[in-house]
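# can you look at this prediction? I've put the sequence above it.
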Amino acid sequence: MSKNLPFRIERPISATCERVFDAWTQDESTRQWLFRTLNGTLIDSANDPRPGGALAITEERNGEEARHDCHWIELERPGRLVFQFFDVPATLTLTPTDQGCRAVLEHEVDPDYAERTLQGWQGIFDGMINSMADVPEMIVRRRLQAPPSVVFPLFTDPDSLAKWWGPNGFRTVTHSMDFREGGQWIFTMHGPDGKAWENVVDYLEIVPNELIRFGHGEPDAIHFENRISFAPTNDGGTEVVLQLRFKTMERKRDAMPYAVPGGHQTLGRLAEQLGE
């Protein structure tokens, strides 16, 4: 059996330490994102924020019940939370920053499961940020088997984008594309119901095989900024992260019902295009 190794994940969050602490200690919050999966159905949840109290989520996944049972060990608002994670204690430390707070989660992990554990916690933090009504951003990510040198070009060519860009059932028609910093992509998205949406992308920053940052909106208004990063994984693949930042919380609330599922579906179509 492999000896456990230290594990650490750090995330900046655009919210106060108090707000993040409360998100972790309220059942109506954690039941939305803690140990949740994209296709799972919530069966039961518990969050009793006191030493010895339960922290649990039960989902139905592919017809089977999956249960995560943890319990609280220490709670010191607003800077420290300790809970039992499987058979090891996990410590979440929250430190104030100028932009909100920095969250650091630490525990031990079997080295054979380190990469899976990292991806799991990244998804959990993404879900928490997406669910927080006072943080004007949303995050969607997907791991792909192809390297960044293969994935990145599929975002730069209109013929490639026509094959996968957009949620399930949508069709993208490009009118013009100037893929460079300061350039624009103008296109129409046709929905399965026959409706059409005119889109404009203003490219702000491009780092080949690493990053595309752009403003996204309609011909008369940019509604949000999208930061798409391409990170190589240890197994030779790519982790693609979509980070959408909105100008106002109202914009985020309006977009929430379709932006996150639409982002997952879009990256799913990208994976299919890559033969995954």
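Arrived safely.
# switch to C-alpha atoms for all contacts and neighbour counts from now on
Will do.
# how about the longest helix seen in the chain: buried residues?
Longest helix in the chain, counting residues (DSSP state H): helix 249-273. For helix 249-273, burial by neighbour count (16 or more other C-alpha atoms under 10 Å) applies to 252, 256, 259-260, 262-271.
# contacting residues around the spatially closest residue to P232 that is not a sequence neighbour?
Closest residue to P232 apart from its sequence neighbours, by C-alpha to C-alpha, 6 or more residues apart in numbering: T238 at 4.6 Å. By C-alpha atoms under 8 Å, 6 or more residues apart in numbering, the contact set of T238 is R143, L144, Q145, A146, P147, P148, V151, F230, A231, P232.
# verify the contact between the second one and G237 for me.
To tie it back to what came earlier, the one meant is L144. Yes - at 5.5 Å, L144 counts as touching G237 under the criterion of C-alpha atoms under 8 Å.
# one more to weigh against that first structure:
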Amino acid sequence: MNETTITAQPDTPFIDVVREFDATPAQVYRAWTDPDLIPQWMGPHGFTMELIEYDATTGGRYRYVHRDADGEYGFRGVFHTVVANKRIVQTFQYDGRPNDVSLESLTFEDLGGRTRVRTRSVFPSVESRDGAIASGMENGLRDSMARLEKVLTSQ
């Protein structure tokens, strides 16, 4: 089973995530950018997702809302660079912390039929990064990656 590695070095504003998938870069990229597939895997277990906008092209935008019994949680951002099967650079903003916009860079590394996804999130400060970690984002991220693995297996 593939594990999601999440690294947040002390006193830095970065979060690095690495996960390998038993799928080609084209398959993983499609799951990451197809509005029909996004709600099937993005978000923690037990949450529903409403995808309001998702235009995964350079200059495109996204907005979605996760809901559970305790409430709703909105997220938004802009795609700054989208290179099919290779790289995505986007902003990420949680509506509950509107001043803590992070910049995320994702790469899809071809491992010969498998793919290694690397994500680096850069926050405006260490405090902002620590706030994201304290929010429970690690659990949501791990759940999302496990759900993505299942979506890729079913394709």
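It's in. Owing to the predicted nature of the structure, the values given are computational and were not obtained by experimental measurement.
# what's the residue nearest to P232 of the first structure aligned with over in the second structure?
Under the alignment (TM-score structural alignment), T238 of the first structure pairs with T115 of the second structure.
# before we move on, what about A255 of the first structure?
In the second structure, A255 of the first structure lands on A132 (TM-score structural alignment).
# same for the host helix or strand of T58 of the first structure, what does it pack against?
In the assignment (DSSP states H and E), T58 of the first structure maps to strand 54-61. With contacts defined as 3 or more C-alpha pairs under 8 Å, 6 or more residues apart in numbering; DSSP states H and E, strand 54-61 of the first structure has these neighbours: strand 41-47, strand 64-76.
# could you point out which of those sits nearest I13 of the first structure?
Taking C-alpha to C-alpha, strand 64-76 is the member of these nearest to I13 of the first structure, at 18.8 Å.
# all the helices of the first structure, residue numbers only.
Secondary structure of the first structure (DSSP H): helices located at 17-24, 27-33, 114-131, 148-151, 158-161, 249-273.
# for the fourth one, buried residues please.
Neighbour-count burial for helix 148-151 of the first structure, counted by 16+ other C-alpha under 10 Å, picks out P148, V151.
# that one maps to which residues in the second structure?
Aligned by TM-score structural alignment, helix 148-151 of the first structure falls on residues 25-28 of the second structure.
# now the matching stretch on the first structure. Mean distance?
In this overlay with the first structure, the average offset of stretch 25-28 of the second structure from its partner residues is 0.8 Å by mean C-alpha distance after the TM-score superposition for the first structure.
# list the contacts of that stretch.
Residues lying outside stretch 25-28 of the second structure but in contact with it, judged by C-alpha under 8 Å, 6+ apart, are F21, A84, N85, K86, F108, E109, D110, G113, R114, T115, L152.
# now with 10 Å, please.
The contact list for stretch 25-28 of the second structure (C-alpha atoms under 10 Å, 6 or more residues apart in numbering) reads 20-22, 31-32, 84-86, 107-117, 148-149, 151-152, 155.
# for that stretch, the distance to its chain's centre please.
Distance of stretch 25-28 of the second structure from the chain centroid (C-alpha atoms, centre = their mean, to the nearest Å) equals 15 Å.
# cool, and stretch 264-273 of the first structure?
For stretch 264-273 of the first structure, the separation from the chain centroid amounts to 15 Å (computed by C-alpha atoms, centre = their mean).
# ok, average deviation of it from the second structure?
With mean C-alpha distance after the TM-score superposition for the first structure, stretch 264-273 of the first structure departs from the second structure by a mean of 1.0 Å once superposed.
# how about that stretch, aligned to which bit of the second structure?
Going by TM-score structural alignment, stretch 264-273 of the first structure sits over residues 142-151 in the second structure.
# and for the matching stretch, what's in contact with it?
1-6, 17-23, 28, 31-32, 37-38, 40-46, 137-141, 153-154.
# for PyMOL, write a command that selects the buried ones of those residues.
Burial among those is assessed by 16+ other C-alpha under 10 Å; the matching PyMOL selection reads:
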select buried, resi 4+6+17+18+19+20+21+22+23+28+31+32+38+40+41+42+43+44+138+140+141
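# the strands in the second structure, which residues?
Assigned by DSSP state E, the strands in the second structure fall at 5-7, 14-21, 48-54, 61-68, 71-83, 87-94, 102-110, 115-122.
# show me what the fifth one is packed against.
What it means is strand 71-83 of the second structure. Helices and strands touching strand 71-83 of the second structure, by 3 or more C-alpha pairs under 10 Å, 6 or more residues apart in numbering; DSSP states H and E, are strand 48-54, strand 61-68, strand 87-94, strand 102-110.
# so the last one versus strand 14-21, what angle?
Angle between the axes of strand 102-110 of the second structure and strand 14-21 is 30 degrees (criterion: axes from the mean of the first three to the mean of the last three C-alpha atoms, to 10 degrees).
# now for strand 102-110 of the second structure, which elements pack on it?
With contacts taken as 3+ C-alpha pairs under 10 Å, 6+ apart, strand 102-110 of the second structure sits against strand 14-21, helix 25-33, strand 71-83, strand 87-94, strand 115-122, helix 126-134.
# now these as TSV including distance to G60 of the second structure?
Converted to TSV, those look like this (distance: least, C-alpha to C-alpha, whole Å):
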stretch	distance to G60 of the second structure
strand 14-21	23
helix 25-33	11
strand 71-83	5
strand 87-94	9
strand 115-122	19
helix 126-134	24
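# how about those, which one is nearest I52 of the second structure?
strand 71-83 (9.6 Å).
# can you pull the buried residues of that closest one?
Residues of strand 71-83 of the second structure classed as buried by neighbour count (16+ other C-alpha under 10 Å): G74, F75, R76, G77, V78, F79, H80, T81, V82.
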